[in-house]
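*Asks:* sequence first, predicted coordinates after that:
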Amino acid sequence: MEQLASWIAPIATTIAACMTAANVGTRVTGWGFVVFTIGSLAWTGYGATTGQPNLVWQNLFLIAVNLVGVWRWLGRRARLDEGARTAAEASERQQAPTLFPVSALTGTPLLSRTGETVGATVDAMARCRDGHIEYLVVGTGGVGGLGETLHALPWSSVSVEPDRIMTETRIDRLEPLDPSRWPARLGRGPDLEAGI
């Protein structure tokens, strides 16, 4: 048991950390917490068989935290995502404006009209008065957010469909944003107006 737990615990913890840190979606994050729970159970077993009560108590607490993560991401968040998807699909079939979940504005690939991925949406800035989205913040380059360059893409340059976000604007022609100082409003340069 001790030998098995000594292998399972660090492997499960490492895999779970990669799954949750990647932030690639609700389901992957939720399953990351499931794997974290397995790791915490293994650490608890290892601590019990090697006489390390602090390790046991720490991981019993982490099991509770991880179970909250499982509920939050595979239970609550998955239900919310399903509700948003259902509303978007229903709006396509009815005589009503087509809807999309605003939560899709973060972490979704941004596509060119030819279907090529040109960046990933990081966030969106909206006006308090009427909820109109002023611009998307788009990340390009880098790996997992490290080394990425941020750009502000005017909402008028974006086309949204229920399952994708597209633009004709050349992201590489937009001025890079300072990650800690986003603009209050965007200027409209000739490249943006022309949609090139």
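*Replies:* The structure has been received and is ready for your questions.
*Asks:* going forward, measure contacts between C-alpha atoms and count neighbours the same way
*Replies:* OK.
*Asks:* what's the spacing between the nearest residue to Ser6 once chain neighbours are set aside and Trp57?
*Replies:* Distance criterion Cα to Cα, 6 or more residues apart in numbering; nearest residue to Ser6, sequence neighbours excluded, is Tyr46 at 6.3 Å. From Tyr46 across to Trp57, the span is 12 Å (Cα to Cα, to the nearest Å).
*Asks:* of those two, which one has the most company?
*Replies:* Tyr46 (23 against 14; other Cα atoms under 10 Å).
*Asks:* ok, structure two:
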Amino acid sequence: MDVYVGYIASAATMLAAMMTAANLGSRVTGWGFVVFVIGSIAWSTVGFLTDQTSLMVTNAFLLLVNLFGVWRWLGRQARYEDGSAKASRRSRRTTSGATLFSGGTLIGHKVHDREGVAIGTLIDLMVSCEGKQIVYAVIAEGGMAGAGERLRAVHPALLQITDDAVLCRLRFAEFCAIPEIDPEQWPEQVPEQPDQ
């Protein structure tokens, strides 16, 4: 029996690790922690059945950590994302104020050029403390799974940002002409908006 439970534990742990590492949003990450809970229970059972106290104790502790992960991602974070999404939807239906979007939900979005071609992924938005305006957006292009990607700082006037899309006014070739930035040395500012 411990062999079958071990297979379940291994499969659950590997699946949960892929789900959480993929960073596909709070709900996928939260369900990854649910699968981690199943893995922790299964590993604790293997420890009990095979008289491995250290395996049982370690996974009992990991069970508590994983339950916290479930609360954090399926409870707290999901509620925050739902709240920001509702505010965004309500702001589009009214004309009394600005249309809102959650900046946090934009991180990780694909960026498309003016012809609809995907040119990269939005990594971050740098905001001025004084003016409370976006100074530049960092867009990653190329590479695979984060390795070998090139970062470019793009002036916000070149971007059209909505709650579910990031569009760049440049063509892909024009975007690639923007100088790369060092991943560890981001600029304090970007050059003035180029004429487009």
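*Replies:* Right, received. Where do you want to start? This is a predicted model, so every value here is computed, not measured.
*Asks:* quick revisit: and the alignment partner in structure 2 of the residue nearest to Ser6 of structure 1, what does it touch?
*Replies:* By TM-score structural alignment, Tyr46 of structure 1 lines up with Val46 in structure 2. Neighbour list for Val46 of structure 2: 2, 5-6, 52, 55-56 [criterion: Cα atoms under 8 Å, 6 or more residues apart in numbering].
*Asks:* swap the cut-off to 7 Å and go again
*Replies:* 2, 5-6 (Cα atoms under 7 Å, 6 or more residues apart in numbering).
*Asks:* one more: Pro97 of structure 1?
*Replies:* Taking Cα under 7 Å, 6+ apart as the test, what Pro97 of structure 1 contacts is Ser91.
*Asks:* separation between the aligned partner of it in structure 2 and Asp124 of structure 2?
*Replies:* Pro97 of structure 1 maps onto Ala98 in structure 2 when the alignment is built from TM-score structural alignment. Per Cα to Cα, Ala98 of structure 2 is found 22 Å from Asp124 of structure 2.
*Asks:* in structure 2, what stretch matches stretch 55-70 of structure 1?
*Replies:* Aligning stretch 55-70 of structure 1 against structure 2 (TM-score structural alignment) gives residues 55-70.
*Asks:* how far out from the middle of the chain is the stretch of helix or strand the residue nearest to Ser6 of structure 1 belongs to?
*Replies:* Here Tyr46 of structure 1, judged by DSSP states H and E, is contained in helix 26-49. Averaging C-alpha positions (Cα atoms, centre = their mean, to the nearest Å) puts helix 26-49 of structure 1 22 Å from its chain's average.
*Asks:* how big is the offset of the strand ranked longest in structure 2 relative to structure 1?
*Replies:* The longest strand of structure 2 (DSSP state E) is strand 118-127. Mean deviation of strand 118-127 of structure 2 relative to structure 1 after superposition (mean Cα distance after the TM-score superposition for structure 1): 0.9 Å.
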